[in-house]
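1. Got a sequence here, can you build the structure:
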Amino acid sequence: MLMQTHEARLDSLRQELQRQGLDGFVVPISDEHMSEYIGSYAQRLSWLTGFGGSAGSAVVLRKDSSKGGKGAAMFIDGRYTIQVRDQVDERLYDYCLVPDVEMGRWIAENAGAGAKIGYDAWLHTKGWADRIGKALTKKGMSLVPVEQNPVDAVWEDQPQPSSAPATIHVDEHSGRSSADKRTEVANWLKEEGYDAAVIPALDSIAWLLNIRGTDVERTPVALSYVIAHADGTAELFVAPEKITPELTQHLGNAVTVRQRDAFEGALADMKGKTVSVDPDYGVAGIYQALEAAGAKPVADRDPTILPKAIKNPVEVQGHRDAQARDGAAVTKFLHWLATEATSGKETELSAAAKLRAFRDETGLLRDQSFDTISAAGPHAAIPHYRVDEESSLTIEQGSVFLCDSGGQYLDGTTDITRTVWISGAGEKAKPTAEVRDRFTRVLKGHIAIDRAVFPQGTAGGELDGFARQFLWQVGLDYGHGTGHGVGSFLGVHEGPQRIAKMTGSYPGTGQELHEGMILSNEPGYYKGGEYGIRIENLILTVAREVDGAGFGTDGGRFLGFDTLTFVPIARDMVEASLLTEDEKAWWNDYHARCREILAPQLSGDVLAWMEDACKPL
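-> Presented below is the predicted three-dimensional model:
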């Protein structure tokens, strides 16, 4: 049985800890690049515990807790409180909700005096290692880097990293040459007084060198490292099988290609140099290697982060084209839901497969941008739900269905959520008054973000309350951020910008918004065990003319948002009496644009359905 398998794996890990002289070990969801999505070879936490979420860690002690506990714990945030119970055996692991339970404190309370807790320095940031190490030192314990990851030592059928070739992302889609981008980075290095920057983030490397890959599901990147130098040259560390003659020609003489396993040695050669390393993406192992070499590592933001987030005109137009194409595919899917999924024979899995098929019909889809959240009824109340064979529910009449999905295209990355009512007969024909009320409050928040006008210098976190205010009015809220950045044929979650509560839990909420940044706009509401609602479009930050303000006047410069996503929003879920006249005007204008963009791409019954769905309120 599955749980016996995970129990055996836990036993094997504990035996390896004893062999290595360790009293415990920390197992994160991460790779050497601090990526959000990781390759199969790096799915150590999933292999060990069965947990399939995208964020979390486990601590495994060599023996049961000194307090008589299980000696192992899963650390997850509020998004995964339900999922962790479904996937991780409670006989084997305690469930610890972050930040309510701090990892350092749990270890200090459960490990014995003088315990040596191991960690892989290439899977954790320096900040994490410093924080946990300090907490353990206070208790007479120690955090020690391991020479060999003990999970790897017992994972007999661990997959190998992908060997797929890297590809060129042509200027037609990137809008800027790699040479131009490297010059910008070199100028920054000289201004800041750095000799070089270590760039471990895979999407940053992809952006800087105008390359892409297929090494990580859902994110088109190639496993590699870059050291960028102040003279405009760069070193790319990548497996040799990934380099084609075409890619060598594309990179040119200013980029030296070296084997990926030479990276640590290259760090050891940087004696006397001042090197910038992003603390969010540079693992502890990088800092340790530089310090051991006599270099001076300085924690500073990756110099590609901000220019990558500010899309150039070519990228903006690419996004518009990708959104229009993707919007037609999603509209076909919504028509299918309205006409076929009401039969009671379709499931969450079959719906996700149908949506993928509509995107595939474009002939241009390279991948999904994340695993589709196809969530029926109570599963819709789990914001980050992921369907599988065991969890898949039938889509039932008289229920809410939520679908959050996206596509990767050469010209853009998409992300959209639509929540619909699966109609049935009699009282199941229309949403309940409560569902309509909640949906409309979410819609009002969505409109408030879309229509926001704000002065240059405003951070995303300062806009978050715009989306929540209508739920707050009736004592409700939602537990996730309102918006995240989105890449251009790159990560669907891209920093540094974010719209979320400024509580410290969401990095990027203090980042100033700039013209050209793309964000999601996705307020929601979730009633545990019953239903969930989310409405998500992508929006582009643009300049706004405002009476008495604007360009160079005393009022300063103002910004706002242009909508990029055009797909009908469920009209039968709206309680129109809760909308103001301005909000109704937004709805009507939005759906007029939907008709304009979608109609040329649709025909027959789908076109007729779309026209009806876009009727004015």
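
2. From now on I want contacts and neighbour counts done on CA atoms only, so please keep to that.
-> Noted.

3. Pull out the buried positions in the host helix or strand of Arg436.
-> For Arg436, the host element (DSSP states H and E) is helix 433-450. Using 16 or more other C-alpha atoms under 10 Å as the test for burial, helix 433-450 gives 435-450.

4. do the same with stretch 165-181
-> 165-170, 173-179, 181.

5. And for stretch 519-533?
-> Those would be 519-527, 531-533, for stretch 519-533 by 16+ other C-alpha under 10 Å.

6. Which of these fall within helices?
-> Among these, the subset assigned to helices under DSSP state H is empty.

7. before we move on, back to that, ok, and what's touching the helix holding Arg436?
-> 463, 466-471, 521-525, 533-536, 539, 560-563, 573-576, 578-579, 583, 586 (C-alpha atoms under 8 Å, 6 or more residues apart in numbering).

8. Please pick the buried ones from those.
-> For the contacts of helix 433-450, buried by 16+ other C-alpha under 10 Å: 463, 466-471, 521-525, 533-536, 539, 560-561, 563, 573-576, 579, 583, 586.

9. for the top helix by length along the chain, packing partners?
-> If you go by DSSP H, the chain has its longest helix at helix 313-339. Counting contacts by 3 or more C-alpha pairs under 8 Å, 6 or more residues apart in numbering; DSSP states H and E, helix 313-339 packs against helix 171-174, helix 348-360, strand 412-413, helix 581-598, helix 604-613.

10. can I get these in JSON lines with distance to Arg44?
-> Below are these laid out as JSON lines (distance: least, C-alpha to C-alpha, whole Å):
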{"stretch": "helix 171-174", "distance to Arg44": "34"}
{"stretch": "helix 348-360", "distance to Arg44": "25"}
{"stretch": "strand 412-413", "distance to Arg44": "28"}
{"stretch": "helix 581-598", "distance to Arg44": "43"}
{"stretch": "helix 604-613", "distance to Arg44": "44"}
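
11. Second input sequence below; structure requested for side-by-side comparison:
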Amino acid sequence: MTYQSFDDAAQQGHHATRLADLRNRMRQEGLDAFIIPRADAHQGEYVAEADARLAWLTGFTGSAGFAIVTQRQAGVFIDGRYRVQVKDQVDLAHFTPVPWPETRPSHWLREALPAGGRIGFDPWLHSRKEIEAMDSGLEGSGLGLIATEENLVDAIWPDRPAPPVGRARAHDIELAGETSADKRARLAAELKRDGHAAAFLSLPDSISWLLNIRGSDLPKNPVVQGFAVLADDGHVTLFSDPAKFDDDLRRFLGNDVSILHPEGLTPALLDLPGPVRIDPATAPEAAFRLLEQASTHIAPAPDPAILPKSRKNSAELRGMREAHLADGVAMVRLLSWLDQQPAGSLTEIDVVRKLEAFRSEAGIYDISFDTICGAGPNGAIVHYRVTQATNRRIGDGEMLLIDSGGQYPNGTTDITRSLPMGAPPPEAVAPYTAVLRGMISLSRARFPVGVSGGHLDALARQYLWHHGQDYDHGTGHGVGAALCVHEGPIRISRTSDLPLQTGMILSNEPGYYREGSFGIRIENLVVVTEVEAEAGRRMLGFETLTLCPIDTRCVDLSAMARDEIDWLNGYHQRVREALTPHLDDSTCDWLDQATRPLGI
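-> Now for the predicted structure:
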């Protein structure tokens, strides 16, 4: 695998013209504003080139955000992860970064438009929940939301790429742990119990999990893009380009799975008997409108696959452990190699290329997301993505942050390590130690059944808070099993109220970012397990899946408790014992030094 440059330099100068074209189209349609989301019709984090409307119009390439364009303003709404990145990517003479969610789009629109203003949106690109929240925020303003027949960005995009038609493949039962027929029967029984005739599925990872298939429509995410209807008898109608499915895969899917072209979705929804279960948080507003047009009884409820998918079975967990073993070997090879390079001899792209080469040798299909490799001040950009234009030579004494992962046939990985290149910068020692202590605290957590990620989030932040510090991203996200590296609905964040359950896999990744100087993040993946406890109380905890040393050169041992040091030493012993049989002698010697016990 070779490094892919996402440098947008060739697009410089075009965004102002595109903005002017969009405003002209808005005038033709009688609209005073138009909303351009980052998401596609499936609300995915990664989008195909054909759906990268926000990046095409503004230049901003982050994984979350949206723009609202009026005749006088063009706001690019970004959360705390992208406050630095957006200023580097958009033309600030034409686009204005807007802090979100601090600034609600409805409030921004109230100030930007006069009463009677018409706000256009593509109903395929927004969920019902999102549109209802916008409607509520605009109540009493005299402003109205207008669903457009055509996406206005598409209308001015002359060379818009075609939708992807990536080959789909079977996901073997040895890895899935349950047949698609059994999954469909289990979910269909739930529909019957609730009196629902069918469920509408719009999330590609839910569909791919349910049918035990994987795809290549999107980079980094092995999903098959499409929509599906699950009937209460277990039959699935999949709306996805038939060219993706060869004869062997059609036989694998069997007669209870029908494949229709996406153009068949609209007439199918208009003819679908109800009640239809549909998720207001994930399904497009357009699907709701079609069902309402047909006077079909709608049953708003979560995607029926989303929670079962998050609870990995024994086969999926076995595959994830095997994938993390392979990934640990690749990571240790990289870290050992880094320590052998002369100071100042490497660039960020050099490191990305080398890591992807090691992962290719370990057997990945693809990386699981764009590798984040930020040296010095670039490490302070939370979701930094190196390009030819931003590529930085890694200086002696700088911090280097590497956040990366792989898509293996049997599992998905995501790991972050931060390390000094040469002598540790003194100003990084205290926050590094605080981040590490928070990661250890969450790793060791024991909690009763019913506790959510929102209850646990503070464990990872507490030592940073002691110093008046924090970070502007969640502490943990769900992770799929040979699926999307960011998987809903579970997470560890202040706003999460979903109870954690056994088999759920999450990241554990506190961080600290000093703009213009350095970034620190330490991330392992963990799985929720049941743990021994006193009689009368069921308790859960975490098993760490990631196998890779945590750099100790920035650790202030005097600030750590004895039990924290013991946890780190125990983790390093486990890493050493697991990886040593798979490494050459030189890398084993490096690993022995990197995992030597501390404080003894």
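
12. So after superposing, what's the score?
-> The TM-score (TM-score structural alignment, normalised by the length of structure 2) is 0.96; 589 aligned residues with a C-alpha RMSD of 1.3 Å.

13. rewinding a little: now do the helix holding Arg436 of structure 1 and helix 581-598, the angle between them.
-> Going by axes from the mean of the first three to the mean of the last three C-alpha atoms, to 10 degrees, helix 433-450 of structure 1 is angled at 80 degrees with respect to helix 581-598.

14. If you count contacts, what does the helix or strand that helix 433-450 of structure 1 is followed by end up packed against?
-> Per DSSP H and E, the first helix or strand lying C-terminal to helix 433-450 of structure 1 is strand 454-455. Other elements packing on strand 454-455 of structure 1 under the criterion 3+ C-alpha pairs under 8 Å, 6+ apart are strand 558-563.

15. which bit of structure 2 covers the strand it packs on?
-> Under TM-score structural alignment, the match for strand 558-563 of structure 1 in structure 2 covers residues 539-544.

16. residues contacting the residue nearest to Gly44 of structure 2 when sequence neighbours are not counted?
-> Of all residues not flanking Gly44 of structure 2 in the chain, Leu203 sits nearest, at 7.6 Å (C-alpha to C-alpha, 6 or more residues apart in numbering). Contacts of Leu203 of structure 2 were listed using C-alpha under 8 Å, 6+ apart, and they are 42-44, 226-227, 282-283.

17. Equivalent analysis for Glu316 of structure 2, please.
-> 175-177, 410-411, 481.

18. Now for these: which two are most distant?
-> Farthest pair in the contacts of Glu316 of structure 2 (C-alpha to C-alpha) is Gly177 and Gly411. Separation: 12.8 Å.

19. Of all the helices and strands packed on helix 313-339 of structure 1, which one is nearest Ala153 of structure 1?
-> It is, among these and with distance given as C-alpha to C-alpha, helix 348-360, at 35.0 Å.

20. And the contacts of whatever helix or strand comes next after that closest one?
-> Following helix 348-360 of structure 1 in sequence order, the next helix or strand is strand 367-368 (DSSP H and E). With contacts defined as C-alpha under 8 Å, 6+ apart, strand 367-368 of structure 1 is touched by 217-218, 356, 405-409.

21. Of those, which belong to helices?
-> Arg356.

22. where exactly do the helices run in the stretch 101-250 of structure 1?
-> Secondary structure of the stretch 101-250 of structure 1 (DSSP state H, counting those that start in this stretch): helices at 103-110, 126-138, 150-154, 171-174, 178-192, 202-209, 245-251.

23. Of the ones you listed, flag the one that's most buried.
-> Ranked by mean neighbour count, the helices of the stretch 101-250 of structure 1 are led by helix 202-209 with a mean of 25 (mean count of other C-alpha atoms under 10 Å).

24. sorry, back to before: in JSON lines, list the buried residues of stretch 519-533 of structure 1 along with distance to Ala8 of structure 1.
-> Below are the buried residues of stretch 519-533 of structure 1 laid out as JSON lines (distance: C-alpha to C-alpha, whole Å):
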{"residue": "Leu519", "distance to Ala8 of structure 1": "44"}
{"residue": "Ser520", "distance to Ala8 of structure 1": "42"}
{"residue": "Asn521", "distance to Ala8 of structure 1": "44"}
{"residue": "Glu522", "distance to Ala8 of structure 1": "41"}
{"residue": "Pro523", "distance to Ala8 of structure 1": "42"}
{"residue": "Gly524", "distance to Ala8 of structure 1": "40"}
{"residue": "Tyr525", "distance to Ala8 of structure 1": "40"}
{"residue": "Tyr526", "distance to Ala8 of structure 1": "37"}
{"residue": "Lys527", "distance to Ala8 of structure 1": "37"}
{"residue": "Tyr531", "distance to Ala8 of structure 1": "37"}
{"residue": "Gly532", "distance to Ala8 of structure 1": "37"}
{"residue": "Ile533", "distance to Ala8 of structure 1": "40"}
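
25. which residue in structure 1 lines up with Glu515 of structure 2?
-> So Glu515 of structure 2 corresponds to Gly528, using TM-score structural alignment.

26. What about the residue lying closest to that match once chain neighbours are set aside, how many residues nearby?
-> Distances taken as C-alpha to C-alpha, 6+ apart place Ala381 nearest to Gly528 of structure 1, at 5.3 Å, with adjacent residues excluded. Using other C-alpha atoms under 10 Å, Ala381 of structure 1 is surrounded by 24 other residues.

27. For Ala381 of structure 1, give its distance to Ala613 of structure 1.
-> 25 Å (C-alpha to C-alpha, to the nearest Å).

28. just Asp562 of structure 1 next, same as before
-> 22 Å.

29. Please identify the deepest-packed of the helices and strands packed on helix 313-339 of structure 1.
-> Comparing those by mean count of other C-alpha under 10 Å gives strand 412-413 as most buried, with a mean of 26.

30. Which strands and helices lie in contact with that strand?
-> helix 313-339.

31. Please state the offset of the helix it packs on from the chain centre?
-> Offset of helix 313-339 of structure 1 from its chain centre (C-alpha atoms, centre = their mean, to the nearest Å): 20 Å.

32. picking that back up, next up, the contacts around the residue nearest to Gly528 of structure 1.
-> Counting by C-alpha under 8 Å, 6+ apart, Ala381 of structure 1 has contacts 525-533.

33. same thing but 10 Å
-> By C-alpha atoms under 10 Å, 6 or more residues apart in numbering, Ala381 of structure 1 lies in contact with 375, 400-402, 524-534.

34. And for Arg444 of structure 2?
-> Arg444 of structure 2 sits in contact with 438, 459, 541-544, 564, 567, where contact means C-alpha under 10 Å, 6+ apart.

35. Aligned to it, what sits in structure 1?
-> By TM-score structural alignment, Arg444 of structure 2 lines up with Arg451.
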